[in-house]
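Coordinates for the following, if possible.
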Amino acid sequence: MKRALLNIDYTNDFVAEDGALTCGVPAQNIESNIIKLTKAFIKEKSEVIFAIDLHNENDPYHPETALYPPHNIVGTKGRELYGGLKAIFENVSEEDEKYIRWIDKTRYSAFAGTDLAIYLRSRGVEEIHICGVATDICCLHTAIDAYNLGFKIVMHSNAMASFNPIGHEWALQHFEKALGAKVI
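Predicted coordinates for the structure are as follows:
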């Protein structure tokens, strides 16, 4: 069965201590797990997708403008991948480059308004592995859409973090109980 890894929003604005909308220490503590997971998928020639939040400054039409401070603004350092993950993305070999993709997402789910489902289906992917932030927001909405599209789902609990510890724990249970996801 072909599988893909979705790295959700592991950027400076969501992870760094001075990030505009940081999950802080919980997100920083999963960096080595995200790197290890990403390297493993690259090594086995599985699809690796960096699904990264994209915003324009002061966009009056985007619903998140009223909910959160400005974050992941186009062209800013805040939108860059955090820590060692950035080096992996920037230094991938030419041979492995065809398995790695960056998608801009403008909603919580990596599927909303993107061609992600078409991309995965065209490559025969049946199982999606998800890591990143925030567990109970973007990871959750992406998992729900993956479920609704019929993908098998694996959530990597040691490679996910949230602003809200209670929301993180709730989402992990929801993945398993309501979406039938495998949580490891």
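
From now on I want contacts and neighbour counts done on CA atoms only, so please keep to that.
Will do.

residues making contact with stretch 168-178?
134-136, 140, 143, 155, 157, 161-162, 181-183 (Cα atoms under 8 Å, 6 or more residues apart in numbering).

repeat that with 10 Å
Applying Cα atoms under 10 Å, 6 or more residues apart in numbering, the external contacts of stretch 168-178 come out as 133-137, 139-140, 143-144, 147, 153-157, 160-162, 164-165, 167, 179-184.

now the other sequence, so there's something to compare against:
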Amino acid sequence: MQALLVIDVQNGIVNLGDFQQELAHMVTIIKDFKSQDKPVIFVRHFDDAKESPLHKNSVGSELHPSLKEYADCVVEKQTPSSFFNTNLASLLEELGVKHLFITGFNTEFCCMFTAISAFDRGYKVTFIENATGTVNTDETYEMEGLDIRDFIGTVLHWSDVIEVLDFEEYVEQYSLNKTI
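Below you'll find the predicted structure:
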């Protein structure tokens, strides 16, 4: 069984940038999974720090309105890994999931950590590179010209254990609707 993880698509992240293309890809993938009756699991990150845009009871911690309606199941976390101190592993076991698809925010933190953690737990993992996004830039890391999403995708791809696809490759290889 395959399942889709939609990680940290929350107001406190999405409202910090222009993520229309990433969100559009996520919506299409979500609809594709739902049309095949495959599980779509949302993950929400919470911080205890009051100044955080993801503080537990803030508007920033709420799922972004563009995807909120699709959230049938939500796992809450407080670390970059969607598995650490959450019920995700037991939920996936209960659903019989063997293959996880990763989308969401931030590419280089929660998406990457979750992908690696999933592999470590024995899941086949597909990371849909351009269905992830980040609020960070090359300036954040003081690495001029760094394309964070491409860099993370390359690192995961080179690991030779995590499948990395762009949206179009996902459609070609996995979607029932090849005309998306």
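
follow-up on the earlier one: which of the contacts of stretch 168-178 of the first structure fall in strands?
Of the positions in the contacts of stretch 168-178 of the first structure, 133, 153-157, 160-161, 182-183 sit in strands, assigned by DSSP state E.

from those, which single one is nearest E57 of the first structure?
Of all these, the one sitting nearest E57 of the first structure is V133; the distance, using Cα to Cα, is 21.1 Å.

got a list of what the aligned partner of the closest one in the second structure touches?
In the second structure, V133 of the first structure lines up with F105, judged by TM-score structural alignment. If you count contacts by Cα under 10 Å, 6+ apart, F105 of the second structure has them with 6-10, 13-14, 22, 111-112, 131-135.

now F50 of the first structure
Taking Cα under 10 Å, 6+ apart as the test, what F50 of the first structure contacts is 5-10, 38, 81, 89, 100-105, 110, 132.

Now list the buried members of these.
5-10, 38, 81, 89, 100, 103-105, 110, 132 (16 or more other Cα atoms under 10 Å).

The biggest helix by length in the second structure vs the first structure, average distance?
In the second structure, assigned by DSSP state H, the helix with the most residues is helix 20-35. Between helix 20-35 of the second structure and the corresponding residues of the first structure, superposition yields a mean separation of 1.3 Å, by mean Cα distance after the TM-score superposition for the first structure.

which helices and strands sit right next to that helix?
strand 2-7, strand 40-45, helix 65-68, strand 99-105, strand 124-133, helix 167-174 (3 or more Cα pairs under 10 Å, 6 or more residues apart in numbering; DSSP states H and E).

so can I have TSV of those showing distance to T154 of the second structure?
Compiled in TSV, those are given as follows (distance: least, Cα to Cα, whole Å):
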stretch	distance to T154 of the second structure
strand 2-7	20
strand 40-45	24
helix 65-68	27
strand 99-105	15
strand 124-133	9
helix 167-174	15
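
And the ones you listed: which comes nearest D18 of the second structure?
Across those, closest to D18 of the second structure is strand 124-133 (Cα to Cα), at 9.6 Å.

corresponding residues in the first structure for that closest one?
Counting by TM-score structural alignment, strand 124-133 of the second structure sits on residues 152-161 of the first structure.

distance from that stretch to the second structure after superposition?
Looks like 1.0 Å for stretch 152-161 of the first structure (mean Cα distance after the TM-score superposition for the first structure).

Now do the same for the aligned residue in the second structure for A112 of the first structure: helix, strand or coil?
Superposed on the second structure with TM-score structural alignment, A112 of the first structure falls opposite F84. For F84 of the second structure, the assignment made with DSSP: H, G, I helix; E, B strand; the rest coil gives coil.

My guess is I137 of the first structure contacts A110. True?
No. Using Cα atoms under 10 Å, I137 of the first structure is not in contact with A110; the gap is 11.2 Å.

Number of residues surrounding the closest residue to V14 of the second structure other than its chain neighbours?
What sits nearest to V14 of the second structure in space, not counting adjacent residues and going by Cα to Cα, 6 or more residues apart in numbering, is H64, at 7.1 Å. Residues contacting H64 of the second structure under the criterion other Cα atoms under 10 Å number 19.

isn't H64 of the second structure right up against L16?
No. Counting by Cα under 10 Å, H64 of the second structure sits too far from L16 to count as a contact (11.8 Å).
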